[in-house]
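Participant: Sequence isn't available, so here's the structure alone:
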């Protein structure tokens, strides 16, 4: 393997360039930035590179991976934790390495989930606009007290666990669902239960699980019907966990009282770009945006200075580690096997 990775980074934003350039390891790679997503129309740009650095909405299906492999790309370096957009089986067959950033400031996403909860509940976004217009009327701003409310956390990995720790300070009753219970969270008073009990009991439900075949449209018409009337649903994980059309129906019937989204199942056509001067063609998204009790942010849960620094560090270490055959240990203590989904 060569010692200096030659990397094509797709879906690059200005903050990506800044955070990667600020890290000392940046000097050890040759990095070319492309501010467009990786897909069938842009794959020709990958000629001459041995590594592709991709993000959550880049296309890495069988057709793309096959073409990347043919052009000499040996390593897909995801600069995020999720990899549901990567055809892992195909990469394995092709002998391509796939790496990720398994944990980067999980508190950042957990705090954003809490911000969505608090904003939807106390309607501070509406109060802000009212007061700026000289309107101090409180009607329509009524919230509820979080203390003693039951909050269901689906998935207690790094981010879900961070949210549990935050919510414990509010005096909430916390229900958790995860195949691998966290004893540390139990010590805080969190209770592990089955998914159906969590969905039917919780006043607030927050999703923090990966997207796969089993979890796709985890929130659907049937699971929505099992929930309390007026429940609050928060998703800062992956858009595909929620059936958007089913959620729209649940909002119309008042089954859902609040919806907070930082992700959306068709976000690849919308997020991380400015569409303010365009007519958005996604009718499902536009319908969601019309509800007064829906709050949508554009996948910004990870967006803190600390998280960007950690993403840059681990991604650069992954690139250099693979290129050097893992001869030098990582400075960051995260285990290699959790970073690399495939090591040929």
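Facilitator: Received the coordinates, thanks. All values reported here derive from a predicted model rather than from experimental measurement. Numbers count the residues shown, from 1 in each chain.

Participant: For the rest of this, base every contact and every neighbour count on C-alpha atoms.
Facilitator: Noted.

Participant: so who does the residue nearest in space to the middle of the chain touch?
Facilitator: The centroid of the chain falls nearest to residue 237 when counting by Cα atoms, centre = their mean (4.2 Å). Residues counted as contacts of residue 237 (Cα atoms under 8 Å, 6 or more residues apart in numbering) are 207-210, 262-263.

Participant: Top of those residues by number of neighbours, please.
Facilitator: Neighbour tally across these (other Cα atoms under 10 Å): the maximum, 27 neighbours, falls on residue 208.

Participant: Correct me if wrong: it contacts residue 156.
Facilitator: Yes: counting by Cα atoms under 8 Å, residue 208 touches residue 156, with 6.9 Å between them.

Participant: Below is structure B, check it against A:
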């Protein structure tokens, strides 16, 4: 098997894990590009059989069409979500799309819990105080997580893992998903989104981004929430209308916000901007709130998850090249 693969949005850790996985497959030739795949960079795909992309690469119709003209027949996502791919265009131009549906749900679930605990007990603020010799506890009071009602919106692999962890803390867990999980329903209560919004002390989002979930959290849905609610998002940034969220924070309807994703993250995340002026005024406004905690899309970032992503992605590529791709990982 000979297969030329272009890896876009490539970081050093991607190179390490993908190279190790590729060593198990003779003929898999990897070319690494730090740049994202966009209309401006698609010309780099000349001579490639497959492009390997991540969450912030842009695969709209113009890019998919260009890939097809260049002879690329396979888009291998090294993530679970595929909202950044125009699937209609991929089908139109006969380009196969694969993904990694369940690389390590516990990694993201544990990060969601870490955001909850950090915001609640204000450990990030306490850390800075102690380093400065300030041991005053004023302003650091949290609440006991045990007994709180937590709403989990989306109970796929990650949402289910999150619900199990929350049950371990002694929380009452309310769930919503268009396709309820019968095994999770034994310990958790499936209900409507409206009830989750109106009754939950904490709401955590674990759903894909599509037409139905775009700006799921908006001015209207925020208005239905309990005063002082904590909101966590480790899924996709566009689940939240950020302008409406800022209004909710200013009115104190939102008591705290923890996000690992951001709607306009493509121009920010996975790069060092510490010596630059950030021109995204909405993001900078979020940063001013003391009750907002932002991490840069690192929920997936564990050793186990990275190894699984690399292994499954290379297997998807090899299986496609050999004409024996499993439907489990195929999007179209």
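Facilitator: Happy to help now that I have it. Here the structure is a predicted model, which is why all the values come from computation and not from measurement.

Participant: tm score of chain vs chain?
Facilitator: The TM-score (TM-score structural alignment, normalised by the length of the second structure) is 0.98; 331 aligned residues with a Cα RMSD of 0.9 Å.

Participant: Give the aligned equivalent of the residue nearest to the centre of the first structure in the second structure.
Facilitator: Alignment note: residue 237 of the first structure maps to residue 235 in the second structure; criterion TM-score structural alignment.

Participant: the strands in the stretch 51-200 of the first structure, which residues?
Facilitator: Counting by DSSP state E, counting those that start in this stretch, one finds strands in the stretch 51-200 of the first structure at the ranges 51-54, 75-78, 97-99, 150-154, 173-177, 191-192.

Participant: I would like the residues contacting the lengthiest helix in the second structure, please.
Facilitator: Secondary structure of the second structure per DSSP state H: the longest helix is helix 303-321. Applying Cα under 8 Å, 6+ apart, the contact partners of helix 303-321 of the second structure are 1, 3, 14, 17-18, 21-22, 25, 28, 50, 74, 76-79, 98-100, 103-104, 107, 300, 325-326, 329.

Participant: next one: stretch 3-12 of the first structure
Facilitator: Against stretch 3-12 of the first structure from outside (Cα under 8 Å, 6+ apart): 28-38, 46, 49-55, 58, 319-320, 323-324.

Participant: just stretch 261-268 of the second structure next, same as before
Facilitator: 56-57, 233-240, 242, 294-297.

Participant: Now with 6 Å, please.
Facilitator: With Cα atoms under 6 Å, 6 or more residues apart in numbering as the test, stretch 261-268 of the second structure has contacts from 56, 234, 236-238, 297.

Participant: Tell me the one among the contacts of residue 237 of the first structure nearest to residue 227 of the first structure.
Facilitator: Closest to residue 227 of the first structure out of the contacts of residue 237 of the first structure is residue 207 (14.2 Å), distances taken as Cα to Cα.

Participant: so where do the helices sit in the stretch 101-250 of the first structure?
Facilitator: 106-122, 124-132, 158-168, 183-187, 195-201, 221-225, 244-252 (DSSP state H, counting those that start in this stretch).

Participant: would you list those helices in TSV and tack on distance to residue 272 of the first structure and mean neighbour count?
Facilitator: Below are the helices of the stretch 101-250 of the first structure laid out as TSV (distance: least, Cα to Cα, whole Å; neighbours: other Cα atoms under 10 Å):
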stretch	distance to residue 272 of the first structure	mean neighbour count
helix 106-122	17	21
helix 124-132	22	13
helix 158-168	22	21
helix 183-187	34	13
helix 195-201	31	19
helix 221-225	29	16
helix 244-252	20	17
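
Participant: Determine which of those helices approaches residue 66 of the first structure most closely.
Facilitator: Nearest to residue 66 of the first structure among the helices of the stretch 101-250 of the first structure is helix 244-252; the distance by Cα to Cα comes to 31.7 Å.

Participant: Can you give the distance of the closest one from its chain's centre?
Facilitator: With Cα atoms, centre = their mean, to the nearest Å as the basis, helix 244-252 of the first structure stands 21 Å off its chain's centre.

Participant: just stretch 313-329 of the second structure next, same as before
Facilitator: Chain-centre distance of stretch 313-329 of the second structure: 23 Å, with Cα atoms, centre = their mean.

Participant: buried set for it?
Facilitator: Residues of stretch 313-329 of the second structure classed as buried by neighbour count (16 or more other Cα atoms under 10 Å): 313-318, 320-321, 325, 329.

Participant: Show me which pair in those residues is furthest apart.
Facilitator: Within those, 321 and 329 form the most distant pair, 14.3 Å apart (Cα to Cα).

Participant: Might you report the residue contacts of residue 79 of the second structure?
Facilitator: 99-100.

Participant: Most distant residue from the centre of the first structure?
Facilitator: Computed with Cα atoms, centre = their mean, the residue of the first structure farthest from its C-alpha average is residue 134, at 37.1 Å.

Participant: For residue 121 of the second structure, see how far away the counterpart of that residue in the second structure is.
Facilitator: When the second structure is aligned by TM-score structural alignment, the residue opposite residue 134 of the first structure is residue 133. Distance, residue 133 of the second structure to residue 121 of the second structure, by Cα to Cα, to the nearest Å: 19 Å.

Participant: Mind checking which of the contacts of residue 237 of the first structure are in strands?
Facilitator: The strands, defined by DSSP state E, take in residue 207 from the contacts of residue 237 of the first structure.

Participant: Using CSV, please lay out the contacts of residue 237 of the first structure together with distance to residue 291 of the first structure.
Facilitator: CSV is the format used below for those (distance: Cα to Cα, whole Å):
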residue, distance to residue 291 of the first structure
207, 21
208, 24
209, 26
210, 27
262, 16
263, 17
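
Participant: Just tell me what residue 257 of the first structure corresponds to in the second structure.
Facilitator: Aligned partner of residue 257 of the first structure by TM-score structural alignment: residue 255.

Participant: How about its match, nearest residue that isn't a chain neighbour?
Facilitator: residue 228 (3.8 Å; Cα to Cα, 6 or more residues apart in numbering).

Participant: Alright, that wraps it up for me.
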